[in-house]
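Student: Give the three-dimensional model of this entry:
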Amino acid sequence: MTRSDARRPPPRRLRRFVLRLLGLAVAAAVVAAGALAVLVVATPSVADAADRVASQASTHGAHVETTVPTRVAAALIATEDSRFATDPGIDPLGVLRWAGGTIQGRSDAGGATLDQQLAKLLYTDGRQDPLAQAEQVGLALKLAHTYSRPRILELYLSTAYFGHGYYGVTAAAEGYFHRSPDALTWPQAALLAGLVQAPSAYDPVVHPDLARSRRGHVLARLVATGMLTEAQAAVFDRGGLQLAAR
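Tutor: Sure thing, here's the model as predicted:
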């Protein structure tokens, strides 16, 4: 017997180890599926999502979107939820990270999808405590099952806050740039998409340097997702914020 053979674990022991790992994986999957089923049952219906959007739009003087501005949507998806087109409303790995962080007492949203963010805006009053985040997971699954991907984007872009008092993408596009959302340039669309994460912190009127840095991140994400070339992004990143005169 060679030295390498002596170090190799016996086949029977290796099989038991692999089977044990498979058993743990199956058990974890069953528990996770059960937990998601409970969340779906325990959360309210999302059939009234459009009514909630209309109510919030009325409160904030926002415009209810009926079309999706292509560049803003691409920038938003690239930055906030790159698997938006195919995910089931949640990112399973993100949910597992959130669950693990919650168990360990850490505050970790786990990479909330656009569906989860919409659920937060419409159903949990923007809360980010563990209970609210759990509710957002169940609601996101329902939203993704009930509405098409373009419809989710319309609802989100009608409701999201873009800083400086602007609710909804139309108010933000007109307020910052004096343009309609579908007429925005790539740098302008990237700027708006970057705002939803922290609208006050990245407000381009109040914090132009932070807004420009955040826009650079969004442009890099657009390169990563194939929407822009590195050369295009570099040119856009060198330009100013293109805000309308005030």
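Student: C-alpha only now, for contacts and for neighbours.
Tutor: Will do.
Student: Who are the contact partners of R221?
Tutor: A75, A78, T79 (Cα atoms under 8 Å, 6 or more residues apart in numbering).
Student: what sits up against stretch 69-83?
Tutor: Around stretch 69-83, the neighbours that count as contacts under Cα under 8 Å, 6+ apart are 84, 112-114, 153, 181-182, 184-186, 189-190, 192-194, 218-219, 221-222, 225, 227.
Student: and what of stretch 157-164?
Tutor: 53, 56-57, 62-65, 121, 167-170, 172, 192, 195-196, 199-200, 202-203, 205.
Student: Sort out which of these are in strands and list them.
Tutor: The members of the contacts of stretch 157-164 all map outside strands under DSSP state E.
Student: So how do I select the buried members of those in PyMOL?
Tutor: Those of these that count as buried under 16 or more other Cα atoms under 10 Å are selected in PyMOL with:
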select buried, resi 53+56+57+62+63+64+65+121+167+168+169+170+172+192+195+196+199+200+202+203
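Student: How are the helices of the protein distributed by residue range?
Tutor: Per DSSP state H, the chain carries helices over the ranges 3-7, 11-42, 49-60, 70-80, 92-103, 114-123, 130-146, 149-159, 169-177, 186-195, 208-224, 230-238.
Student: One more, please, to line up against the first structure:
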Amino acid sequence: MKSLWSAFVKLLVLAIVGGALLATVAVLMANRQLPSLDALTAFRSTPDYVPLRDFPRDLAAAVVAIEDERFYLHDGIDYVGVIRAGVANLSDELSQGASTITMQVARNFFLSRQKTYTRKLYEVLLSYRIEHAMSKDEILELYMNKIYLGQGAYGFADAARVYFGKSLEQLTLAECAMLAGLPKAPSANNPVVNPRRARQRQAYILHRMLELGKISRGEYDGALLEPMRLR
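Tutor: Here you go, the predicted model:
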């Protein structure tokens, strides 16, 4: 019995070591095939690109609150968020997902939507590379200019015009929260197509902003009461 247990332990150790070696080789090979980040630099030079300072403070806060509340703390992969999202999603379909803002930037610029282990590995490695090459504000800026928000709108400046007929500086807190609810599901949370669900998502985001100390109780109450005025 003792010899059988010893043999099992040895096989287990060999399997772990072998798995670790295979994973290391896979990472090294994937790293060599990663695309250059020149596309990010080029995108930041396009005519309609909006610097982060020109986005309303409430809009940036709403986006971080719902998409990646630990954005300024993690290194591209939020392991705490992955665990929390996995637990929360069992009971709350409005909870935030596990993909960080950096991972979404990597996906939107370089990767397909195909759900494979290989694509996920590239997404993780690209996220680490982006985090080491750019500041957090630059990454958030890229995200807010690139993300698809439904109705043919790419980026929040475009979405402000499409949904509300406004420029960024004219957006209210309520409108910022509604726009921030679009990235996860641009069709399902679209206020034009599904105003009721868009309102639910908006209220959830405002509540998260209140919990995180990004807005006051008075601002929260006022935003909830604001009527939705679409373009």
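Student: TM-score, when you put one on top of the other?
Tutor: Put the two chains on top of each other and the TM-score (TM-score structural alignment, normalised by the length of structure 2) is 0.75; 203 aligned residues with a Cα RMSD of 3.3 Å.
Student: between the helices of structure 1, which gets nearest to A244 of structure 1?
Tutor: Nearest of the helices of structure 1 to A244 of structure 1, taken as Cα to Cα: helix 169-177 at 4.6 Å.
Student: which helices and strands sit right next to the closest one?
Tutor: Counting contacts by 3 or more Cα pairs under 8 Å, 6 or more residues apart in numbering; DSSP states H and E, helix 169-177 of structure 1 packs against helix 149-159, helix 186-195.
Student: Just give me the mean distance for that helix relative to structure 2.
Tutor: Here helix 169-177 of structure 1, set against structure 2 after superposition, deviates by a mean of 1.1 Å using mean Cα distance after the TM-score superposition for structure 1.
Student: Where does that helix end up in structure 2?
Tutor: On the basis of TM-score structural alignment, helix 169-177 of structure 1 is assigned to residues 156-164 in structure 2.
Student: Could you find the counterpart of K142 of structure 1 in structure 2?
Tutor: For K142 of structure 1, the aligned position in structure 2 is occupied by R129, per TM-score structural alignment.
Student: quick one, what contacts its match?
Tutor: Under the criterion of Cα under 8 Å, 6+ apart, R129 of structure 2 has no neighbours.
Student: Kindly report the same for the one 10 residues further on.
Tutor: By Cα under 8 Å, 6+ apart, the contact set of I139 of structure 2 is I101, T102, V105, I130, E131.
Student: The second one and E131 touch, don't they?
Tutor: The reference is to T102 of structure 2. Yes. Judged on Cα atoms under 8 Å, T102 of structure 2 makes contact with E131 at a distance of 7.4 Å.
Student: Determine the residues that are contacts of both of those two.
Tutor: In contact with both T102 of structure 2 and E131: G76, I139, using Cα under 8 Å, 6+ apart.
Student: Which of the two has more residues huddled nearby?
Tutor: For T102 of structure 2 versus E131, the count of surrounding residues by other Cα atoms under 10 Å is larger for T102: 29 against 19.
Student: Which position in structure 1 pairs with the more buried one?
Tutor: Following TM-score structural alignment, the counterpart assigned to T102 of structure 2 within structure 1 is D115.
Student: now its match: how far from R13 of structure 1?
Tutor: 45 Å (Cα to Cα, to the nearest Å).
Student: Nearest to E226 of structure 2 among the contacts of I139 of structure 2?
Tutor: I101 (28.4 Å).
Student: what's around the residue nearest to that closest one when sequence neighbours are not counted, how many residues?
Tutor: Spatial nearest neighbour of I101 of structure 2, excluding adjacent residues (Cα to Cα, 6 or more residues apart in numbering): D68 at 6.1 Å. Neighbour count of D68 of structure 2, defined by other Cα under 10 Å: 21.
Student: same check, this time on F164 of structure 2
Tutor: Neighbour count of F164 of structure 2, defined by other Cα under 10 Å: 17.
Student: so which of the contacts of I139 of structure 2 comes closest to R32 of structure 2?
Tutor: Nearest member of the contacts of I139 of structure 2 to R32 of structure 2, counting by Cα to Cα, is I130, at 15.1 Å.
Student: show me what contacts that closest one?
Tutor: Taking Cα under 8 Å, 6+ apart, we find I130 of structure 2 in contact with L37, T102, A106, I139.
Student: Matching the first one against structure 1, which residue comes up?
Tutor: Structural correspondence for L37 of structure 2 with respect to structure 1 (TM-score structural alignment): A47.
Student: same question, G76 of structure 2
Tutor: So, by TM-score structural alignment, G76 of structure 2 is matched to G89.
Student: OK, contacts around its match?
Tutor: With Cα under 8 Å, 6+ apart, G89 of structure 1 has these contacts: T113, L114, D115, Q116, V137, A140, L141, K142, L143, A144, H145.
Student: Over to G126 of structure 1?
Tutor: G126 of structure 1 neighbours (Cα under 8 Å, 6+ apart): K120.
Student: what separates it from R179 of structure 1, distance-wise?
Tutor: According to Cα to Cα, G126 of structure 1 and R179 of structure 1 sit 28 Å apart.
Student: quick revisit: how far away is the residue nearest to the match of T102 of structure 2 when sequence neighbours are not counted from E80 of structure 1?
Tutor: Excluding its sequence neighbours, the residue lying closest to D115 of structure 1 (Cα to Cα, 6+ apart) is A140, at 4.9 Å. A140 of structure 1 is 15 Å from E80 of structure 1, where distance means Cα to Cα.
Student: Neighbour count for these two, which is higher?
Tutor: Comparing A140 of structure 1 with E80 by other Cα under 10 Å, the one with more neighbours is A140, at 26 against 20.
Student: follow-up on the earlier one: can you select the buried ones from the contacts of stretch 69-83 of structure 1 in ChimeraX?
Tutor: The ChimeraX selection below is limited to those of the contacts of stretch 69-83 of structure 1 classed as buried (16+ other Cα under 10 Å):
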select :84,112,113,114,153,181,182,184,186,189,190,192,193,194,218,219,221,222,225,227
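Student: I am finished for the moment; much appreciated.
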